[in-house]
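Participant: When you get a sec, could you give me coordinates for this:
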Amino acid sequence: MTKGKVLVLGSNATRVEVQGGYADIGQYLNETVVPVMALIAAGYEIVLATPDGGKPTIDPVSDSPMHFGDDVAAHERARAFYESDPSMNAVLSLGAVIEQGLDQFAGLFVPGGHAPVVDLMQDADAGAILRHFHRASKPTALLCHGPIALIAAMAQAPAFRAALIAGDEAGARKLAGDWPYTGYRMTIFSASEEAFVEEHVFKAKMHFEMPQALGIAGGSVIVTPVDFAPHVVTDRELITGQNPGSDHGVAKALIEALGRANA
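Facilitator: Next comes the predicted model:
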């Protein structure tokens, strides 16, 4: 017997649009594995689902002890877990999860890396899943770039994303009127943190900033002025973490929220 099931929404994206072309991306290893391992240790069963049912690609930038406090052993355990644990390999499609029924899940978790900016942000099934968890007030946790997936909960998410890329802020605001997370306090990878990635990893600029996107949608975005410092914001059922260093904090907050919900 477990305490319940937690649905993990993964991404299948491996490239993101940047100004002048594309950059190779994926899902971050620590942002996926640290919360998942904590959930399993706390007694929860994990179901991993992605838009097409394929296992997410790990961003090579994240496959480093640096993201595990420079603990080589912790990094190796995380990599082994992601490669071989059944919870990370029995991947379903988002459509299949919806067909099987969302009431079976106690909570939802969306890890980051830049990948959610590409597919989850505008995926209709992801939007249906988010709206279900919102209506049911079930714990919903998203980490780093993961919170951008919240955009999928609006009816015209693909058009909203296209307006952001086109620099049409007024048009994007008009498309966001039905967003269920309007007024929620939340955090996401900051503009200054993104600038570091743009300069040192992508060598190119993104088309829009993550806090800007959530703010245009109607969120009350709060970021820490200290780049890459752990930062977690909780508002009602929503739990968001700002950056890779917020992995343990998001895991703790989600487990505590699940405990309160099941009390």
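
Participant: drop to CA atoms for contacts and neighbour counts, all remaining ones
Facilitator: Noted.

Participant: Which elements pack onto the helix or strand harbouring Arg173?
Facilitator: If you go by DSSP states H and E, Arg173 is part of helix 169-175. The contact analysis (3 or more CA pairs under 8 Å, 6 or more residues apart in numbering; DSSP states H and E) places helix 169-175 against helix 157-166, helix 210-217.

Participant: rerun at 6 Å
Facilitator: In terms of contacts (3 or more CA pairs under 6 Å, 6 or more residues apart in numbering; DSSP states H and E), helix 169-175 is packed against helix 157-166.

Participant: Please give the structure of this sequence too, so both can be compared:
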Amino acid sequence: MVAKVLVVLTSQDKIPANGHPTGWFLPEFAHPWEVLHKKVDLTIVSPNGGEAPLDPGSVKMFESDPVSINFLKEQEDLWKNTHKLSDFLSRVNEFDAIFYVGGHGPMYDLHYDHASLALIQAFSAAKKPVSAVCHGPTVFIKAVAKSGQPLLSNAVVTGFSNIEEDQSGMTSVMPYMLEDELNRVTGGRYVNADQPWSEKVVVSRTVDGATLITGQNPASAVGVGKEILKALGV
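Facilitator: Sure, this is the predicted structure:
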């Protein structure tokens, strides 16, 4: 049987502090999709269902990246017609892994979303891989195991770094800093690449013993996709 992966996109289309457009980040969906789609079945969901907002800044930033641009031109249906995330709470047994695409959007909706947290907790409890890239790992911060422990307790993780946020000019409008929160919830086990914007992918374990895959930034998106395949034995 072909492995099935649930892919989660944000529904947040604005930065509340300044009203600027946001959403999910183009290469962080395009590159994992390129790695995954011929080997696993992908189902795309978002909190609101329907069209999941694509961060227009990511389109501009990656206009010279052939994978991103081909994806943008040819796969629009994937994010224009997402399923509603909460409809999948009773369907965890149908899937083999869950993957969260980054972008600033998840910092505002998926970080707090109860259905998303319940899904993550169910996947982890079932020992199914949970994964995210860039700002995506924010989705794990509030997740807890049945024991009440944070799901990331003692896990090694990565995600968008403070220096990368500073260099993006976004620190002043962030509700919290992802690196700081990941450090807090893991007990200081956040790690990042030697150089900002370089690839860093970390494979660790949740409290439940599920495989936990995190990538630091857009450059880590391919590596996260490859680690998902490895975790699935594909």
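
Participant: where does the TM-score land?
Facilitator: The TM-score (TM-score structural alignment, normalised by the length of the second structure) is 0.88; 226 aligned residues with a CA RMSD of 2.1 Å.

Participant: rewinding a little: for the helix holding Arg173 of the first structure, buried residues please.
Facilitator: The neighbour-count check on helix 169-175 of the first structure (16 or more other CA atoms under 10 Å) flags 169, 171-173, 175 as buried.

Participant: so who does the alignment partner in the first structure of Val157 of the second structure touch?
Facilitator: For Val157 of the second structure, the aligned residue in the first structure is Met186 (criterion: TM-score structural alignment). Met186 of the first structure makes contact with 221, 233, 240, according to CA atoms under 6 Å, 6 or more residues apart in numbering.

Participant: Can you verify the second one is assigned to a helix?
Facilitator: No. Secondary structure assignment (DSSP: H, G, I helix; E, B strand; the rest coil) places Val233 of the first structure in strand, not in a helix.

Participant: Next one: the counterpart of it in the second structure relative to Lys226 of the second structure, how far apart?
Facilitator: By TM-score structural alignment, Val233 of the first structure lines up with Val202 in the second structure. From Val202 of the second structure over to Lys226 of the second structure the distance is 12 Å, taken as CA to CA, to the nearest Å.

Participant: related to what we said a few turns ago, not counting sequence-adjacent ones, nearest residue to the match of Val157 of the second structure?
Facilitator: Nearest non-adjacent residue to Met186 of the first structure, counting by CA to CA, 6 or more residues apart in numbering: Val221, 5.0 Å away.

Participant: if I read this right, the one you found contacts Phe189, doesn't it?
Facilitator: No. Between Val221 of the first structure and Phe189 there is no contact under CA atoms under 6 Å: 10.4 Å.

Participant: for the first structure, which helix is longest?
Facilitator: In the first structure, assigned by DSSP state H, the helix with the most residues is helix 247-262.

Participant: ranges for the strands of the stretch 1-150 of the first structure?
Facilitator: For the stretch 1-150 of the first structure, the strands defined by DSSP state E, counting those that start in this stretch cover 4-9, 15-18, 21-24, 44-50, 92-93, 105-110, 140-143.

Participant: picking that back up, closest one to Ala49 of the first structure out of the buried residues of helix 169-175 of the first structure, please.
Facilitator: For the buried residues of helix 169-175 of the first structure, the minimum distance to Ala49 of the first structure (CA to CA) is 27.2 Å, reached by Leu175.

Participant: who's in contact with the closest one?
Facilitator: Going by CA under 6 Å, 6+ apart, Leu175 of the first structure touches Phe160.

Participant: Please report how far it lies from Gly54 of the first structure.
Facilitator: Taken as CA to CA, the span from Leu175 of the first structure to Gly54 of the first structure is 30 Å.
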